[in-house]
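>>> coords below, sequence missing:
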């Protein structure tokens, strides 16, 4: 019997929003997937770029959605950012906090002194998302950064997904300070390595699998850390973005959702597929079904996602990351490409 995808790794590092839940609703299959891993003695880490809430709030939300979690399983960009500064400045040094009280608490827990004004002469600035950040707060951080303070940003996420749509994220305000100071911060969260490495180290993992929904943060972060990854289509990134992904954002596995963790690993791997043929030429890609499968679309070994994996395998061999025209070689392929949003 083939080994399940999660059983081939010593820990699962799971993104939150878009992977386990959307807003206040658990994504179908997430609860069962996590419970199965726990029942089999697997190791989990919940890894989030969100620096606005303490780990306790993350645990509370997951548990409220029937997704079991404990404090030791949560890794946040706030923790990673505070740890970066604790490694390079003296105990008791002041750090200007541009973010929530939860972010300030992470600094205090490591023996640093959170402040809110530049006149105190802070040694560093730690920037994370807060809905209450104002121009006055940005001005204080600007003064401290221009005076030479170390600057760490918890993440560079330009947008923040909400029930109302995409809103300005921490990265948007980081960019504002970059323009005002002429400096660039060190980043603790995904896709940079500090947060991802911290999560893997806390799990004692040598061969973890990172699971997420964003190519530019989750998958890129896994690639930079040398980890295998699974992209799920329950959040931000879609099929067209995946096909055109640059080398540093290409996952080893692709699936609809977390139910892929319990399926054989070879079912989700990006590789040639027996049910599909992909021709590459100067004008793009042509997808056709193979042999007996042409008359049995329901037996296409995963249908649309199987086709997508075949397309990615073919295109990634010859491209460093470009959009490409995809054509259908038969009616079944045409229907599948339409479902993927790729039909011309």
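Nice, thanks for sending it over. Because the structure is a prediction, the values reported are computed rather than measured.

>>> going forward, measure contacts between C-alpha atoms and count neighbours the same way
Fine.

>>> And stretch 258-270, how far out from the chain middle?
With C-alpha atoms, centre = their mean, to the nearest Å as the basis, stretch 258-270 stands 18 Å off its chain's centre.

>>> A further structure is provided below for comparison with the first:
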């Protein structure tokens, strides 16, 4: 089931931990309405932290980019998986430890900020840190793979298998992690979502007694929130569409669902199940023979909520997701991801 809040989420929670790719922007361009929605949430007293599994850029560059998009942000509002990875490494190996860097400038800056010493792939080191880097060379990947196989400790910034881009969903750092893992037989310590380090680091840096995770990915944002015991809001502006939502495993199911960040300014009702029918604010959903039927009228957000709850009940009961081929969201908005 989904959760409910009688007041807008921005009033119920004091901190929004906002994923970036697919939530605030996609391929560098602001998600339509995102800057305005975030300003409303901030005006309601909610603190905003911008967190990302992308380890390629330093926080100051991320903050500057957000400002260019019309989102108020300072460097200390941004927390990256690179920073979480650096925290893990310094806690294990201490200040001054030499760490092989396989990634971009953002990971290098995070390691240096914690007092670690980034070194090359052939240099003496106690560990290796890997992160997304579009310019990483294959010869460096090969050298690091051999060193990991031979016993070098490994911390991966994240395991995101895909990233949203303007030209569609593309391979993420998780593809490289899987390659290194299969070759070496070694499973890395992962700093990014859904593992704890990134969310723990965000709360440590930014504060917040009642945090809310806001993301577009079920397997990182939402599962990560559940692992650390915080509530979550899934928005449908990134990689999660209808097919992914109805197939969500129990550990991937959010507390709330909204088409976009406008959900922060809204109260969220929870659907009720009455005589096998899921009902909420004018909508009613039923699953017959594995096919969902939704009747009624109301907000787009509530349509997604009744569909989610009805589909999850079916999945839990029969072990297979519903067939969404004939299911079409209301025409008032199109929250499906590009690509």
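Yep, it's here. Since the model is a prediction, treat every value here as computed from it, not as a measurement.

>>> Please state their TM-score.
Scored by TM-score structural alignment, normalised by the length of structure 2, the superposition of the two chains gives a TM-score of 0.87; 322 aligned residues with a C-alpha RMSD of 2.5 Å.

>>> Residue 151 is in contact with residue 123 of structure 1, correct?
No - judged on C-alpha atoms under 8 Å, residue 123 of structure 1 makes no contact with residue 151 at a distance of 9.0 Å.

>>> now the most centrally placed residue in structure 1, what's its secondary structure?
With distances taken as C-alpha atoms, centre = their mean, residue 218 lies nearest the centre of structure 1, 2.3 Å away. Assigned with DSSP: H, G, I helix; E, B strand; the rest coil, residue 218 of structure 1 falls in the helix class.

>>> Run through the neighbouring helices and strands of the longest helix seen in structure 2.
For structure 2, the longest helix by residue count, based on DSSP state H, is helix 300-318. If contacts are counted by 3 or more C-alpha pairs under 8 Å, 6 or more residues apart in numbering; DSSP states H and E, helix 300-318 of structure 2 sits against helix 242-246, strand 256-258, strand 277-280, strand 283-288, strand 291-296.

>>> so how far is that helix off the chain centroid?
How far helix 300-318 of structure 2 lies from its chain's middle: 21 Å, per C-alpha atoms, centre = their mean.

>>> what range in structure 2 matches stretch 26-37 of structure 1?
Aligned by TM-score structural alignment, stretch 26-37 of structure 1 corresponds to residues 30-41 of structure 2.

>>> How about residues contacting that stretch?
10, 22-25, 69-72, 237, 260-262, 264-265 (C-alpha atoms under 8 Å, 6 or more residues apart in numbering).

>>> From these, which land in helices?
residue 10.

>>> which one of the contacts of stretch 30-41 of structure 2 is nearest residue 284 of structure 2?
residue 260 (21.9 Å; C-alpha to C-alpha).

>>> residue in structure 1 matching the closest one?
Residue 260 of structure 2 maps onto residue 257 in structure 1, by TM-score structural alignment.

>>> Now for the nearest residue to that match once chain neighbours are set aside, how many residues are close by?
Excluding its sequence neighbours, the residue lying closest to residue 257 of structure 1 (C-alpha to C-alpha, 6 or more residues apart in numbering) is residue 232, at 4.9 Å. By other C-alpha atoms under 10 Å, 25 other residues sit near residue 232 of structure 1.

>>> and what of residue 180 of structure 2?
21.

>>> Shouldn't it be within a strand?
No - Residue 180 of structure 2: not assigned to a strand; according to three-state DSSP it is helix.

>>> my guess is residue 18 of structure 2 is in a helix, correct?
No - assessed with three-state DSSP, residue 18 of structure 2 is strand; it does not lie in a helix.

>>> show me what contacts the equivalent of it over in structure 1?
Under the alignment (TM-score structural alignment), residue 18 of structure 2 pairs with residue 14 in structure 1. The contact partners of residue 14 of structure 1, taken as C-alpha under 8 Å, 6+ apart, are 20, 44, 45, 46, 47, 210, 211, 212.

>>> What's the match for the last one in structure 2?
Looking back up the chat, that one is residue 212 of structure 1. Residue 212 of structure 1 maps onto residue 215 in structure 2, by TM-score structural alignment.

>>> same question, residue 80 of structure 1
By TM-score structural alignment, residue 80 of structure 1 lines up with residue 84 in structure 2.

>>> Give the helix, strand or coil label for its match.
Once three-state DSSP is applied, residue 84 of structure 2 turns out helix.

>>> what's around it, how many residues?
Neighbour tally, residue 84 of structure 2, other C-alpha under 10 Å: 28.

>>> now do the one 4 residues further on
Per other C-alpha under 10 Å, the neighbour tally for residue 88 of structure 2 reads 19.

>>> if we look at the strand or helix carrying it, which residues are touching it?
Using DSSP states H and E, residue 88 of structure 2 maps to helix 81-93. Residues outside helix 81-93 of structure 2 that contact it (C-alpha under 8 Å, 6+ apart) are 51-56, 97, 106-107, 110-111, 114-116, 126, 129, 131, 155-158, 190-193, 197-198, 201.

>>> Which of those are buried, as a PyMOL select command?
In PyMOL, a selection of the buried entries from the contacts of helix 81-93 of structure 2 looks like this (16 or more other C-alpha atoms under 10 Å):
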select buried, resi 51+52+53+54+55+56+97+106+107+110+111+114+115+116+129+131+155+156+157+158+190+191+192+193+197+198+201
